[in-house]
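Novice: only the shape, not the letters, is given here:
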């Protein structure tokens, strides 16, 4: 968690060390490219967000990293959905007209499983469902993808950090190989990020937001990434974050969101961010690689 004052010497050392490592596979090389492109809620510009269809769309487009949101039902099931309410992305108002405001936590997993989470996006996706976290992880595993998982609205769901980690463990996602390079758990709640780190120190974690530079040393004790909105950062801020080492002894990373235009993607790349979270991963990849 110290600021690196010998960057030039470290760069020289790394350059020597690289010569001793085996050549990466094509996929590993692509994942090592910077900025990394993460499909926000799946490829959500092209398929209904946080559904299995959006995960598959990202895979079909060649993107190995996806991002999702996790919340909890009335009967304690973890489901993948962004909003605290079901109204925007499902037909809950039609099926359950007298149960406003249609909060996720007020419905059982069985009730939510009946909802159509795709028709709002287009008739092609009619009948898509709100996946449970287990269903989502099974699909991500099948597609050989990697995951940035957001614990959403943790203040509404006491204990959701431990429960999320249990599901990840049951699905085989806390193995050493996956912890090294296939999973990040993030939240807008610093307390939640800290809790995840304390419960499972091997998990890479991220804080969603833009802490003051004076606060970064504290965040670096429990977060591996600082993931801010692209509208809140500058080249100097990115460099300030990356000057700290995180809890796993590596420089803090910056994954910024939600970047959907080529111009903004190029600007973020010029700022030196490590990754870009986007609804349009194809647009961002083309812009940053051109």
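Specialist: Done, it's in. Just so you know, these numbers come straight off a predicted model, no measurement behind them.
Novice: going forward, measure contacts between C-alpha atoms and count neighbours the same way
Specialist: OK.
Novice: now the strands for the stretch 101-250 of the chain?
Specialist: Taking DSSP state E, counting those that start in this stretch to define them, one finds strands in the stretch 101-250 of the chain at 146-151, 183-187, 204-208, 225-227.
Novice: spatially central residue for the protein, please.
Specialist: residue 148 (2.6 Å; Cα atoms, centre = their mean).
Novice: wait, isn't that one in contact with residue 184?
Specialist: Yes. Residue 148 lies in contact with residue 184 (Cα atoms under 8 Å); the separation is 4.7 Å.
Novice: dropping in the other structure now:
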């Protein structure tokens, strides 16, 4: 690249970096890791529903996590499994449609399903929300969002579509930059998100080898592994790697529901804990 082209590019990266949240590692600051309500407060309400967002808000939890997939007719909906059978009554409503995959149903058909009765009688009639509905409920509570692009290989172009919905709902403006992280297990999907909008904060799910961290850091701001694969040395290696905006990579760990485990993992210096039990984990970290 010619010298006169380098300066504008460097200035642009610097401007983008200024829009991202500054989060030093807990090990360096003594600050407790952020708590992220996994699929909403999913120990208290049906996962990935508006009720779970409300439950997280009721607990005073700032971050919620959710999963996005696409219906047969192109609507983005919030649901975790590739099949609707575990968390809805789809087998009763559409008995002849096995294996009941999200991608084989229209948005109107999914809107008919009960996504709450499997969890508890109090949630009978709870629905699978669209991504738009979910974003509006998170915004209502002034919460932050960790949004997972689920099974992107099944939904070509879902990254661009997800960013469009986020943009339409105002989630890509300067005010929301510190309140949104888009994550995926798919490096290709996350790279697509970064290429489409480099200002969006991104997280790569899983545990890439330490030797691969510099390559991942070209398009991911966070590395988000399972707690079972974690060590203090790995956390240090992540924090020692500069991300796409020139800041150290961060690390959010899933799924941490036990008090002793929460204290142990927090002691590694992680930046966030993804949990079904945010109240339990918060109490554990507050205890001496």
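Specialist: Cool, got the structure. In this text, all values refer to a predicted model and were calculated from it rather than measured experimentally.
Novice: coming back round to it: next, format the strands of the stretch 101-250 of the first structure as JSON lines and append distance to residue 91 of the first structure.
Specialist: Formatted as JSON lines, the strands of the stretch 101-250 of the first structure follow (distance: least, Cα to Cα, whole Å):
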{"stretch": "strand 146-151", "distance to residue 91 of the first structure": "24"}
{"stretch": "strand 183-187", "distance to residue 91 of the first structure": "27"}
{"stretch": "strand 204-208", "distance to residue 91 of the first structure": "29"}
{"stretch": "strand 225-227", "distance to residue 91 of the first structure": "32"}
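Novice: highest average neighbour count across the ones you listed?
Specialist: strand 204-208 (a mean of 27; mean count of other Cα atoms under 10 Å).
Novice: so where in the second structure does that one end up aligned?
Specialist: Aligned by TM-score structural alignment, strand 204-208 of the first structure falls on residues 201-205 of the second structure.
Novice: ok now that stretch, how far from the chain's centre?
Specialist: Relative to its chain's centre, stretch 201-205 of the second structure lies at 8 Å (Cα atoms, centre = their mean, to the nearest Å).
Novice: repeat for stretch 258-272 of the second structure
Specialist: The answer for stretch 258-272 of the second structure is 19 Å, by Cα atoms, centre = their mean.
Novice: now do that stretch: distance from first to last residue.
Specialist: 15 Å (Cα to Cα, to the nearest Å).
Novice: which residues in the first structure does that stretch align to?
Specialist: So stretch 258-272 of the second structure sits over residues 261-275 in the first structure, by TM-score structural alignment.
Novice: separation between the corresponding residue of the second structure for residue 239 of the first structure and residue 6 of the second structure?
Specialist: Here residue 239 of the first structure is matched to residue 236 in the second structure, going by TM-score structural alignment. Relative to residue 6 of the second structure, residue 236 of the second structure is positioned 31 Å away (Cα to Cα).
Novice: these two - which one has more neighbours?
Specialist: residue 236 (18 against 11; other Cα atoms under 10 Å).
Novice: can you check which part of the second structure stretch 161-170 of the first structure sits on?
Specialist: Using TM-score structural alignment, stretch 161-170 of the first structure pairs with 159-168 in the second structure.
Novice: which parts of the matching stretch are buried?
Specialist: Burial within stretch 159-168 of the second structure, assessed by neighbour count using 16 or more other Cα atoms under 10 Å, is assigned to 159, 161-163, 165-166.
Novice: distance from that stretch to the first structure after superposition?
Specialist: Compared with the first structure after fitting, stretch 159-168 of the second structure deviates on average by 0.2 Å (mean Cα distance after the TM-score superposition for the first structure).
Novice: quick one, what contacts residue 240 of the second structure?
Specialist: 248-249 (Cα atoms under 8 Å, 6 or more residues apart in numbering).
Novice: residue 284 of the first structure now?
Specialist: Residue 284 of the first structure makes contacts with 37, 259-262, 265, 276, 278, as judged by Cα under 8 Å, 6+ apart.
Novice: output the contacting helices and strands for the lengthiest strand in the second structure.
Specialist: When the second structure is parsed with DSSP state E, its longest strand is strand 63-70. In terms of contacts (3 or more Cα pairs under 8 Å, 6 or more residues apart in numbering; DSSP states H and E), strand 63-70 of the second structure is packed against strand 34-37, strand 76-78, strand 144-149.
Novice: what sits against the counterpart of residue 192 of the first structure in the second structure?
Specialist: Alignment note (TM-score structural alignment): residue 192 of the first structure maps to residue 189 of the second structure. Residue 189 of the second structure makes contacts with 149, 152, 159, as judged by Cα under 8 Å, 6+ apart.
Novice: mind running it again at 7 Å?
Specialist: By Cα atoms under 7 Å, 6 or more residues apart in numbering, the contact set of residue 189 of the second structure is 152, 159.
Novice: next: residue 55 of the first structure.
Specialist: Residue 55 of the first structure neighbours (Cα under 7 Å, 6+ apart): 42-43, 66.
Novice: same question, residue 141 of the second structure
Specialist: Residue 141 of the second structure touches residue 57, counting by Cα under 7 Å, 6+ apart.
Novice: tell me how far it lies from residue 229 of the second structure.
Specialist: 33 Å.
Novice: now do residue 133 of the second structure
Specialist: 34 Å.
Novice: and what of residue 177 of the second structure?
Specialist: When residue 177 of the second structure is compared with residue 229 of the second structure (using Cα to Cα), they lie 29 Å apart.
Novice: ok, the two, which is more surrounded?
Specialist: residue 177 (17 against 10).
Novice: wait, residue 54 of the first structure touches residue 42, no?
Specialist: Yes. Using Cα atoms under 7 Å, residue 54 of the first structure makes contact with residue 42 at a distance of 4.5 Å.
Novice: if I look at residue 111 of the first structure, how far off is residue 230 of the first structure?
Specialist: Counting by Cα to Cα, the gap from residue 111 of the first structure to residue 230 of the first structure is 37 Å.
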